[in-house]
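S.K.: Please find the sequence and the predicted model below.
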Amino acid sequence: MLFPDIKYVFLDRDGVINRKAPEGEYVANWRDFQFLPGVEAAIASLNQSGRCVIVVTNQRGISLGLYDNAEVETIHEQLQKHLNAKHAHIDAFYYCPHDKDQCNCRKPKTGLFERAFRDFPEASRANSLVIGDSISDIEAAHRLGLPSIFIQNDLKIQKTGATEAIVLASAVSSSLFEAVAQYLR
C-alpha cells in the first residue's frame, strides 16, 4: 500500500524518532535522546519529497515534575539543529504536557492534531498521515479519520496495545526509515 497523496506526515517522537526510555522512565534532556537508525535519512527524504513533517508527542513527564516545558523545547531545538546538519528538518512540534484525563490534547485525544490543522490550514484528512509506535497514536489517527502506520520496533517486546494497533493501523513497519521507503516513496 502506497500513500501517494500524503503531504503532511505526523510523527510521534519517542519510539519513532528516538529510542523510547524504559517503562516508567522519560527522555528528560538531550543527553537521554538517542536517534533510532535511519531517522535522519527518513526525515530528509520526506523533506525532499515536499512533505511537511510535524511532531506530535505526549510528554507526561512534565505533569509528573520530572522535567519542564523549557527542557522539552531545548530537546526539540537540539533535535532541529542535529537534523539541519543532516539536511533535514521538522516543520513543527506539538506536545502535551498533561497527565492522563487532564486535557483534550493527550493522545489518543486529538487536540494536538487539531492545533496543527489550524496552524497548517492546507492539511486535511485527505492529505495527512500519522506514524506512531503506540496504540494511542493509532487511535488518535483513527478518531480523526487519518491513515496510520504503526511502528513495531522490537518484535521481542510486545507493547501493551500492539495487537490492537496492528489491526487498527493502515500499515505496519519496523522503523520510520522502512515506513518512508516502503509507503511514502
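M.R.: Arrived safely, thanks for sending.
S.K.: For the rest of this, base every contact and every neighbour count on C-alpha atoms.
M.R.: Will do.
S.K.: so how far is N127 from the nearest residue to S124 once chain neighbours are set aside?
M.R.: Ranked by C-alpha to C-alpha, 6 or more residues apart in numbering and with sequence neighbours excluded, the top spatial neighbour of S124 is F117, at 7.1 Å. When distance is defined by C-alpha to C-alpha, to the nearest Å, F117 is 11 Å away from N127.
S.K.: can you check T160 too?
M.R.: From T160 over to N127 (counting by C-alpha to C-alpha), the distance is 29 Å.
S.K.: out of those two, which sits in the more crowded spot?
M.R.: Neighbour count, other C-alpha atoms under 10 Å: between T160 and N127, N127 has more, with 17 against 10.
S.K.: also this one, for the comparison:
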Amino acid sequence: MSRHISSVLAVFIDRDGVINRKMPEGQYVKSWSDFHLLPGAAEAIVRLKRAGLFVIVVTNQRGIALGRYNSVDVDRIHAQLQSELAAQNAQVDGFYICPHDRDTCNCRKPLTGLFDQAKAAFPILQPGTSVLVGDSLSDIEFGRRLGMATIFIEGDLIDGEERILDNENAAQLADFRFPSLAEAVDAVLDTGTAR
C-alpha cells in the first residue's frame, strides 16, 4: 500500500452505512427511530475526539430533494446523535449535508462542495491532513478528488447488483478497507494495522 495514514488532523465520515445502519435501496433515514448506530461507531467518534482530531460528517441526503423528509428532520437526527456523544464528552465538529438531487449542485459527493463548506468553517482543514471514511464509490471518489487518504467501510453492505458493483469499485479505489468505523479509527490512531 503506497498511502499511509499519518499526521491526521481531521476525519471526514460519511453517515449512512458508516455511523448508522443504511436503509434498503429506496428507503431513507427520516427520523431518530430510523437511525440505528452501528456497533462501535459512537465509541469510535469519541476516540477520535479524545485524540484531538476534527470529526466532520459529510452526507448526501437526496431524500430531501425527493420530498421524503426535510432539513429540519435531518437536523433533529444530528442533534440527537450529538446528545448521545455528549454523554461521553464528545461531539461531531460539523455536519455537512447535500440536500440536492443528482446533477444539480456542486456539493453532492463525489463533488467536493461539502469539503469547501467545512473548510469555510474550519480554515485549518487541509486535504493532506484529512482522511475520508465512507462506504460507497461516491465517498471514495470525493476523498480522492481532494487528495485525502481514503478508507472504505465494507461492513454494512446491502445486496443488489448495482450496489455490489459500486462496492467492488470503491474497495479497489480506496487506500484502505476495514469492516467497521471502529477498525478504521484503530488505523487512523495507529493502534491497528492498515491493509
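M.R.: Arrived safely. From a predicted model like this one, the values you see are computed outputs, not experimental measurements.
S.K.: Mean per-residue distance, the helix ranked longest in the second structure versus the first structure.
M.R.: For the second structure, the longest helix by residue count, based on DSSP state H, is helix 71-86. The superposed helix 71-86 of the second structure is, by mean C-alpha distance after the TM-score superposition for the first structure, a mean 0.6 Å from where its aligned residues fall in the first structure.
S.K.: what range in the first structure matches that helix?
M.R.: With the alignment judged by TM-score structural alignment, the segment of the first structure matched to helix 71-86 of the second structure spans residues 69-84.
S.K.: now that stretch: how far from the chain's centre is it?
M.R.: Taking the mean C-alpha point of stretch 69-84 of the first structure and that of its whole chain, the gap between them comes to 15 Å (C-alpha atoms, centre = their mean, to the nearest Å).
S.K.: okay, and the longest strand seen in the first structure goes to which residues in the second structure?
M.R.: Ranked by residue count and defined by DSSP state E, the top strand of the first structure is strand 52-58. The counterpart of strand 52-58 of the first structure in the second structure, counting by TM-score structural alignment, spans residues 54-60.
S.K.: thinking again about what came up before, the longest helix of the second structure vs strand 54-60, what angle?
M.R.: With axes from the mean of the first three to the mean of the last three C-alpha atoms, to 10 degrees applied, the angle from helix 71-86 of the second structure to strand 54-60 works out at 150 degrees.
S.K.: Show me the contact partners of helix 71-86 of the second structure.
M.R.: Outside helix 71-86 of the second structure, the residues that touch it by C-alpha atoms under 8 Å, 6 or more residues apart in numbering are K30, S31, W32, F35, A42, V46, I64, A90, Q91, V92, F95, P99.
S.K.: For the last one, grab the count of nearby residues.
M.R.: I take that to be P99 of the second structure. By the other C-alpha under 10 Å criterion, the neighbourhood of P99 of the second structure contains 20 residues.
S.K.: The first one too?
M.R.: Here the neighbour count serves as a burial measure; for K30 of the second structure (other C-alpha under 10 Å) it reads 18.
S.K.: list the contacts for the equivalent of it over in the first structure?
M.R.: Counting by TM-score structural alignment, K30 of the second structure lines up with A28 in the first structure. Contacts for A28 of the first structure were tallied using C-alpha under 8 Å, 6+ apart; they are G61, L66, Y67, E71, V72.
S.K.: and with 7 Å instead?
M.R.: With C-alpha atoms under 7 Å, 6 or more residues apart in numbering as the criterion, the residues that contact A28 of the first structure are Y67.
S.K.: helix, strand or coil for A140 of the first structure?
M.R.: Following DSSP: H, G, I helix; E, B strand; the rest coil, we place A140 of the first structure in the helix state.
S.K.: Alignment lookup: it to the second structure.
M.R.: Using TM-score structural alignment, the partner of A140 of the first structure in the second structure is F142.
S.K.: my guess is that match contacts T112, does it?
M.R.: Yes. Counting by C-alpha atoms under 7 Å, F142 of the second structure touches T112, with 6.1 Å between them.
S.K.: Have a look at the two and say which one is more surrounded.
M.R.: Neighbour totals were compared for F142 of the second structure and T112, and F142 leads with 24 against 17 (other C-alpha under 10 Å).
S.K.: Packing partners of the longest strand of the first structure?
M.R.: Here strand 52-58 of the first structure touches strand 8-11, strand 92-96, going by 3 or more C-alpha pairs under 7 Å, 6 or more residues apart in numbering; DSSP states H and E.
S.K.: just those: most buried one?
M.R.: Using mean count of other C-alpha atoms under 10 Å, the stretch among these with the largest mean neighbour count is strand 8-11, at a mean of 24.
S.K.: Near D119 of the first structure, how many other residues are there?
M.R.: Neighbour count of D119 of the first structure, defined by other C-alpha under 10 Å: 11.
S.K.: Against F93 of the first structure, how distant is it?
M.R.: When D119 of the first structure is compared with F93 of the first structure (using C-alpha to C-alpha), they lie 11 Å apart.
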